[in-house]
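Chemist: predicted model and sequence below, questions to follow.
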Amino acid sequence: MTAHRRRRAKAAAAATAAPSSTAPVAVAFTVLDIREAAPGKQAPTTWEKLTARLHKLSGSKKAETAATAEQVERVLAARASAPIQTLLDSLTTSLTGLSSAAAAERLRAHGANAVEEATPPTTLALAWGSIVQPFNALMLVVAVLTVSPPNSSYPTFALIMALLLTAIIARFWEELRSRSLAQAMRGAVSASAAVLRDGCETAVDIKAVALGDVVLLSAGSLIPGDVRLLEARNLFVSMSGMTGEAMPVERRAGVSSAKETALNHDNICLMSTSVVSGSGKGVVVATGAATYIASLARALPSGRTMTAFDFAVRRVVYLFIAFIVIMVPLVIVLSGTTTTDWSGAVTFGLAVAVGLTPQMLPMIVTANLSRSVRSMRAKKTAIRRMDAIQNLGAMDVLCTDKTGTLTVDEVTLLKALDLAGNESLDILKLAYANSRFQVGVPNLLDKGVLRVGAERGLEEAVAAEWVFLDEIPFDFERRMLSVVLRPTSDDKAHPTLVCKGALEELLMQCDHSLEGSEVYELDEARRAAIIARGRALNDEGLRVVGLATKMFTKLLLRMEREDEAGMLFRGFLAFLDPPKESAIPCIKTLYDRGVSIKVLTGDSLCVAKRICADMGIENAHCTTGVEMLSAEKDDLTALIERCTVFAKVTPQQKMAIVAALQRNDHIVGFLGDGTNDALALRKADVGISVDSGTDTAKEAADVVMLDKNLATVCDGVLIGRKTYGNTIKYIKFASSSSFGNTFSILAAAIWLPFVPLQAIQVLALNVLYNISQLAIPWDDMDPSFLEKPKRWSAKFLGLYMLIVGPISSIFDMTTFLIMWYYYECFNDNPDNVIAFQTAWFLESLMTQTFIVHLLRTEKIPFIQSRATLPLMASSFGTMAAGIAICYIPGLNSALSLTAIFPSYYAWLAGTVAAYCCAVQGIKWVYIKVFRSWL
């Protein structure tokens, strides 16, 4: 790891510190001439011109001017059919790759190797977006009307503008914080590529891969650009992200003939695809905006897919817009008819429109998500999509792999056995040779073999005894890996294939077995005995791998899977993968919180069941990949719903399991870190991987953890549910309050000979209320609320508004009656009007603000459940500020408020108390009928 970091640091330093060359380097690789050499000067061909254009634009920020997919395809077709040396010469590179200085120069010329993404908004753009809002326009119109003759009020205008500026600054600040957090999240997870720089293998960030770099590919690698293959060993690439085809496709070196599309060139690997198995080496022929995936991205509609959360928030916004469209004209007509002051009625109507608008909704939602993401970052977890935190809270099924999640991330080789069940040094040496010489990324089993072999001193002996010739790499269909070796002592000796793999799959390719020094044909009895011994080891909680060999009379030019047939079965490798003790309480916690767990593993069913039993995971219903293949569609869906352990499943089957659960109306999370998990990670509602996982897995995930720990998932579930709860709080508070105010406003417009609140008072009331709500993201949820998954839905919002909203109108009416009959404010005398308006201003502010403490919980407020200190301070501080405004000289006159009758505060306290009792009673009935509150 240290050496790896040093290499990356060296590459990064070279990329930033390399001196700018005065030579026309750019010309060398923007004019790509791969025609056959011919005497005389020739004009550039069409595709050469396109090449120059592509590389000129690879660092461009203007996607609309970049080449189309058709143009990119024509360039790739030419590169696929070019002779290797001609291609390398035209790219000014070689089989040993670029120098660090040349790579740095090309990165400066073409920009970072990244597909054009949405550019983060500039600070100026954020400021402009905070200003240009429909709600701000409404407030500005009201402000202009206040200084229009004949009733000009410059203090009112100044106050409205101050309130408007406050709202703009608050929105801008939250958007700025959100942008910074999004940028931090994008940089929190990176992928690397192995390239040849200065003749040495070096790991660099994919964004630092340059045109002409020679890249080394192995299982789990992301393709870091459009790559022309120079070498390939059984190289299979997943292109599901581009083609939708789940099965990987084979890629070969050599010259490709003409193809219909760029997807069909068998010697071209396209950027953003990934290596499933095998190995290879290739030269990067396109980077950044010049790649095929970039051309496809430019042709796609901008923006991401709408989630259920987005749709629900949009529905709420539409609901408020409908209120405004219906209510504002009614208020203007009724108020104008009653008061005959049409100018004042219009101003009041516009103010009502502002008052009915949930101005803080975008800010509250963004602040909730931002705070949750920051909480997860504190737990060393990167949220790559901000709204993924919502899906964590809604998740009711977690599909997880076994190794490293339920078990410790280190497999130990306990036994290397011959067919008689005896420890065998020969079996250990063959297994060590297989793991030592295999080309791909060593898995946990390989590491376990290598660790034990090193402890037994086999490293030097095996390296001296064998010479590597070829490999048939592991894939998830065969579940085997073979290396072909030759003894170093004899150049003409027959090559030997050494294969290790899943016991049953490997046994199917064997026709003989070695027992002692004798070779026997594998009849049914011997096969059954081998399977029985393997199952006995499985019952001990051990993972069993078979080992076989095959002798060739000659080395074939290219070893294929078919060459594994007819092997000699030699023995068993038994591995211990002990359960992770720290995961056991986490599993119980997830069950308690309503999240069921399904284990998806490529391991044997016996081992998976044993581990699940030790971990406390229900395993009465289990299945295997073979059983899934034979099940009918309807039966398969029922099988997936019922089973909790899925053994020996392929990557495609993992994705199918996730899809079936989603069809059954589950919100599915998937936890995995391998290349074989990438399809399921992308399909899941929330994909969870780890920083130590493969690049493919991390790229497909929504959430990336520093450590593979179920405790982090448990924390994420709670944070997601808390985020949902605090968001729905504000929406329900604002919607019920606005709905109740509509009735009060209509009644006042019909009844009173004057407007019940002036425009400036409505605006001040709205701002004060919204300020009191800013602390909602810092509030807690009741433990009972966090017990079950919370899926976003606006289904009962309308019903909630109809039941809770009108209660406030009842007490608004009592305030009207008190002021009309008790204090005799029944005419348009200015003192009466100001007193009336002050009374309703205070009553409306107190009820709307105080009632938050009743609506935020199913329990009795202050006794069984208390808000957090920030929300308590904001709500009571707002109420105190509202009262204080009435007594502050200058400010009260600007808002047309007055020091109300002292006796009114007794009425006000009684009104608030009665309102709280009424809401609490309605809440109990609502919960009893609908079994929920928030």
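Modeler: Everything's here; your move.

Chemist: make it CA atoms for all contacts and neighbour counts henceforth
Modeler: Noted.

Chemist: for Ser178, see how far away the spatially most central residue of the chain is.
Modeler: In the chain, the C-alpha nearest the mean C-alpha coordinate belongs to Asp702, at 1.9 Å (C-alpha atoms, centre = their mean). Per C-alpha to C-alpha, to the nearest Å, Asp702 is found 17 Å from Ser178.

Chemist: before we move on, what about Ser772?
Modeler: Taking C-alpha to C-alpha, one finds Ser772 at 21 Å from Ser178.

Chemist: what's the answer for Ser844, then?
Modeler: Separation of Ser844 from Ser178 (C-alpha to C-alpha): 33 Å.

Chemist: the more surrounded of those two?
Modeler: Ser844 (23 against 19; other C-alpha atoms under 10 Å).

Chemist: the more buried one and Thr814 touch, don't they?
Modeler: No: using C-alpha atoms under 8 Å, Ser844 makes no contact with Thr814, being 11.8 Å away.

Chemist: all helices for the stretch 151-300 of the chain, in order.
Modeler: 154-188, 240-243, 292-299 (DSSP state H, counting those that start in this stretch).

Chemist: wait, which of those helices is closest to Glu116?
Modeler: Among those, the nearest to Glu116 by C-alpha to C-alpha is helix 292-299 (6.7 Å).

Chemist: chain center to the closest one: distance?
Modeler: 21 Å (C-alpha atoms, centre = their mean, to the nearest Å).

Chemist: can you check stretch 285-296 too?
Modeler: Here stretch 285-296 is found 24 Å from its chain centre; the criterion is C-alpha atoms, centre = their mean.

Chemist: cool, stretch 181-191 as well?
Modeler: Here stretch 181-191 shows a centroid-to-chain-centroid distance of 11 Å under the convention C-alpha atoms, centre = their mean.

Chemist: distance-wise, check Thr366 relative to Val313.
Modeler: As judged by C-alpha to C-alpha, Thr366 and Val313 stand 12 Å apart.

Chemist: the closest residue to Phe468 other than its chain neighbours in helix, strand or coil?
Modeler: Once flanking residues are discounted, Phe468 sits nearest to Leu485: 4.8 Å by C-alpha to C-alpha, 6 or more residues apart in numbering. Recorded secondary structure, Leu485: strand (DSSP: H, G, I helix; E, B strand; the rest coil).

Chemist: next, the one to line up against it:
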Amino acid sequence: MTQPAHPSEEQPGDGDLPDGAHPLGLLPGRRGGLTGAEVAERVSRGEVNDVPVRSSRSAKEIVRANVFTRFNAIIGVMFGIILIVGPIQDGLFGLVIVANTAIGIVQELRAKKTLDSLALIGEARPQVRRDGTVQQIAVAEIVLDDTVLLGIGDKVIVDGEVTEADGLEIDESLLTGEPDSVLKQPGDQVMSGSFVVAGVGAFTATRVGREAYAAQLAEEASRFTLVRSELRSGINSILRFITYLLIPTAIGLIISQLAVEGRDWREAVRRMVAGIVPMVPEGLVLLTSVAFAIGVIRLGRRQCLVQELPAIEGLARVDTVCLDKTGTLTEGGMDVVDLRVLSDGEPGAIGPDTIEHALGVMAGADARPNPSMRAVIAAYGDGRTDGGNGWRVIEAMPFSSARKWSGVQLLEPQGGEASWLLGAPDVLLPSGHPALAEVDELGAKGLRVLLLGRTPDPLDSPDPAAGLTPLALVVLRQRLRGDAAATLRYFEGQQVRAKVISGDAAVAVGAVAGHLGLPGADHPMDARTLPAEPDAFAEAAERTSVFGRVTPQQKRELVGALQSRGHTVAMTGDGVNDVLALKDADIGVAMGTGSDATKAVAQIVLLNDSFATLPSVVAEGRRVIGNIERVAGLFLVKTVYSVLLALLVIFTHSPYPFLPRHSTVLSTLTIGVPAFFLALAPNNERARPGFVKRVLRLAIPGGIIAGAGTFTAYALARANHATDLEADTSVATLTLFLIALWVLAIVARPYNWWRLLLIGTMGGAFALVLLIPPVSDFFQLRLVGTRDPWLGVAIALICGALLEIAWRFMKRRGYE
């Protein structure tokens, strides 16, 4: 049973409102809510909603996560050993690790700053009643016993007890799993994490901050995180395997080098360190964090708030985007363009003037009017004054997405009572009614049509629409977003299927989608005709592009059906009817002006409310994931050839071919610097499952070829002049650099001017290291004669040809 509504009372707005302004009125004894002194007293006692802001890790956590890693520990120990045995040139790798870690910390702190500032912009601002006024405050400022006001789309911020209700319906499905909304009356409990789907009300906060258990669950479930992504799981799996491989290899290398260089233990230790350090793909984890962080910063500049970091990865994998029509393809506002009276001219018919006045009275009875009702208010007023006609509202039932209509029970000027309903014609009228043909004709033009009807049945009857007399069609025009058509074309060009899922009439939704050029818009489906059998339902979801008359539960089921067919689904929306689908989608995208509930469950919030931002968001996800996969191959090739070289050295009882300084220059020029640029490059390829398998396709054969070729050149050089270890090391360094540069050239494809410049610059930098005496002396690189250097070049060319064959073979296998 709804509570009496009084359209003559003032409606609340933003900021402070005078006592008595709220449409529900004020309860006796609590007319002004808490006083300022009472609020201050509760704050001093700690009875305040001090739940941490949802956005990012703390600065302390960021530093700890970047510094205290297993590989930083390994590198740190190796660096400490070099500081003992010297010289400092062989400890350059330690300085590089320090610099890389610092870069990671700085970038993630920048991302944190961006996230925190955007989260503050997008944060809900609940209304509370204090000192006789209605005020908007921050979530963290709510105190125990505050009177919090609720309207359609508002999220319940803290736990409490309902004190006032006017058709207040709360959806608690995110907490309880129950799909049906719950009608709340004074004295009922409300839980944080639920949201309002209909009506207005107020409640007294009974548990705030960490006292509210449901709030804790919601906070933990939505906290910014780097985990639970296929990419990071794949990298962690690789790193675990490398750790297991590294320990026995390192032990064998230590023993062999001490045996080979027994008379010079310092040289043995240096070459042992040179063998262990390159096995560690330390930069891979760093670049992953940096790429994610820079992605967050770039999206932040476009007023896009990423509430969960794995959302960036999810965006790269999206192949289906489900769009809510209202607020996504169309702007929020609408205009009444026609009022078609259905019974005009018939004996005893209600005339246009009476209908227009009734519409104004209905609009005035709605405490939180939706866009349709705001258009009615703009056209016919809000009925706050009865104009001497004697209209009075007895009860009001706000619009609900589930029932598709709103209504008021009126005391009419003639003294009788009747209920007036305004809603979807195909819901309020029986199938086959003559008025539905006119509705379809208007809907086919992209217009939205509402039916106004009158019934003697009260609003709380089992079916108020049963005895409805249709009176008029209210015709509204929705405002299409100017950027919607271009955005849909972008998705089509990127092989991302777009599906429009709306609660409006199917023919009207199809007309709007058709105007925007969406493929399949000419065959819209009414969701009420969807088959119940799961396989048939999924087939319809797969086949159809436009759905109308979709209930909130059906939106959720459509998302699930598409996921069951192997699709990665993104869902956009702005209203409470989208919440369940947003929560279940792989990626939920909420509009910035949407309800608090939608923004709370979405992973991404478009704060500028622009649908045109979505292509940038998808492109950023693809750039991050595609580039991380690209550079991961570079790091793992190094790991593979380092392990192979160590094993060959152990089995042949040879000195390790490099000093730590050689490994540093090789890693910097063929992996570190190029990977940084490649990780930030544009990349529009949609991410696919199987990250680890694809990366290893290049890393294993590439690493084996590089390691075998380098050791061959090293062994031949040693056979020529076994006593000149520096010359042999120089040949090995030259050979490995050329092979690694070839690997870089493969990873950098397809070529453009800056990628070719990058490869050329790395080659030129190495040439300078060899040719400038002070630099070559610093790195102990000295090529002797022509035979061995040119032999190393020849071996590198052969290895390059083998790399090309292996890469092309693996690429074909990868696309079968």
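Modeler: Structure's in. What do you need? What you see is a predicted model; the values in this text were computed from it and never measured.

Chemist: superposing both, give me the TM-score.
Modeler: With the length set by TM-score structural alignment, normalised by the length of the second structure, the two chains reach a TM-score of 0.87; 789 aligned residues with a C-alpha RMSD of 3.6 Å.

Chemist: one step back: which position in the second structure aligns with the residue nearest to the centre of the first structure?
Modeler: Aligned by TM-score structural alignment, Asp702 of the first structure pairs with Gln603 of the second structure.

Chemist: from Ser461 of the second structure, how far out is its match?
Modeler: 41 Å.

Chemist: isn't the match of Asp702 of the first structure right up against Val306?
Modeler: Yes: assessed by C-alpha under 8 Å, Gln603 of the second structure is found in contact with Val306 at 6.1 Å.

Chemist: which residues touch the corresponding residue of the first structure for Pro369 of the second structure?
Modeler: Correspondence of Pro369 of the second structure to the first structure, assessed by TM-score structural alignment: Pro442. Contacts for Pro442 of the first structure (C-alpha atoms under 8 Å, 6 or more residues apart in numbering) come out as Ser435.

Chemist: what of the one 10 residues further on?
Modeler: If a contact means C-alpha under 8 Å, 6+ apart, then Val452 of the first structure has 412-413 as its contacts.

Chemist: what about the helices in the stretch 701-850 of the first structure?
Modeler: 710-751, 759-773, 797-817, 830-850.

Chemist: and the stretch 301-450 of the first structure, by the same measure?
Modeler: Applying DSSP H, counting those that start in this stretch to the stretch 301-450 of the first structure gives helices spanning 308-339, 342-356, 361-378, 388-394, 425-437, 444-455.

Chemist: counting by contacts, list what the second one packs against.
Modeler: Contact here means 3 or more C-alpha pairs under 8 Å, 6 or more residues apart in numbering; DSSP states H and E; on that basis helix 342-356 of the first structure packs against helix 134-146, helix 308-339, helix 759-773.

Chemist: one more time with 10 Å, if that's ok
Modeler: helix 134-146, helix 308-339, helix 710-751, helix 759-773 (3 or more C-alpha pairs under 10 Å, 6 or more residues apart in numbering; DSSP states H and E).

Chemist: go on, the fifth one?
Modeler: Counting by 3+ C-alpha pairs under 10 Å, 6+ apart, the packing neighbours recorded for helix 425-437 of the first structure are strand 412-418, helix 444-455, helix 459-465, strand 466-472, strand 480-487, strand 496-502, strand 542-551, strand 567-576.

Chemist: show me what counts as buried in it.
Modeler: 427-437 (16 or more other C-alpha atoms under 10 Å).

Chemist: and which of these is nearest Phe743 of the first structure?
Modeler: Closest to Phe743 of the first structure, out of all of these and judged by C-alpha to C-alpha, is Ser435, at 76.6 Å.

Chemist: residues contacting the closest residue to that closest one other than its chain neighbours?
Modeler: Closest residue to Ser435 of the first structure apart from its sequence neighbours, by C-alpha to C-alpha, 6+ apart: Asp446 at 5.2 Å. Applying C-alpha atoms under 10 Å, 6 or more residues apart in numbering to Asp446 of the first structure gives the contacts 411-413, 431-432, 434-436, 438.

Chemist: return the closest of these with respect to Trp924 of the first structure.
Modeler: For the contacts of Asp446 of the first structure, the minimum distance to Trp924 of the first structure (C-alpha to C-alpha) is 54.9 Å, reached by Val411.

Chemist: that closest one and Leu481 of the first structure, how far apart?
Modeler: 18 Å.

Chemist: same question, Phe850 of the first structure
Modeler: When distance is defined by C-alpha to C-alpha, Phe850 of the first structure is 68 Å away from Leu481 of the first structure.

Chemist: I'd like the helices and strands packed on helix 342-356 of the first structure as CSV, with distance to Ile927 of the first structure and mean neighbour count appended.
Modeler: Converted to CSV, these look like this (distance: least, C-alpha to C-alpha, whole Å; neighbours: other C-alpha atoms under 10 Å):
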stretch, distance to Ile927 of the first structure, mean neighbour count
helix 134-146, 34, 19
helix 308-339, 22, 18
helix 710-751, 15, 22
helix 759-773, 24, 23
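
Chemist: save these as JSON lines, and put in distance to Ala894 of the first structure too.
Modeler: Formatted as JSON lines, these follow (distance: least, C-alpha to C-alpha, whole Å):
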{"stretch": "helix 134-146", "distance to Ala894 of the first structure": "12"}
{"stretch": "helix 308-339", "distance to Ala894 of the first structure": "22"}
{"stretch": "helix 710-751", "distance to Ala894 of the first structure": "22"}
{"stretch": "helix 759-773", "distance to Ala894 of the first structure": "9"}
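
Chemist: on that earlier part again, just flag the most distant two among the buried residues of helix 425-437 of the first structure.
Modeler: Largest separation among these by C-alpha to C-alpha: Ile427 and Phe437, giving 15.6 Å.

Chemist: any idea how many residues pack against Gly616 of the first structure?
Modeler: Gly616 of the first structure is flanked by 13 other residues according to other C-alpha under 10 Å.

Chemist: aligned counterpart of it in the second structure, please.
Modeler: Alignment note (TM-score structural alignment): Gly616 of the first structure maps to Gly517 of the second structure.

Chemist: tell me how far that match lies from Asp526 of the second structure.
Modeler: Gly517 of the second structure is 20 Å from Asp526 of the second structure, by C-alpha to C-alpha.

Chemist: list the contacts of Asp146 of the second structure.
Modeler: Residues in contact with Asp146 of the second structure, defined by C-alpha under 10 Å, 6+ apart, are 33-35, 38-39, 48, 128-130, 160, 202-206, 208.

Chemist: quick one: map it onto the first structure.
Modeler: Residue pairing (TM-score structural alignment): Asp146 of the second structure is matched to Asp213 of the first structure.

Chemist: any idea how far that match is from Thr51 of the first structure?
Modeler: Distance from Asp213 of the first structure to Thr51 of the first structure, by C-alpha to C-alpha: 17 Å.

Chemist: before I go, just wanted to say thanks for your time.
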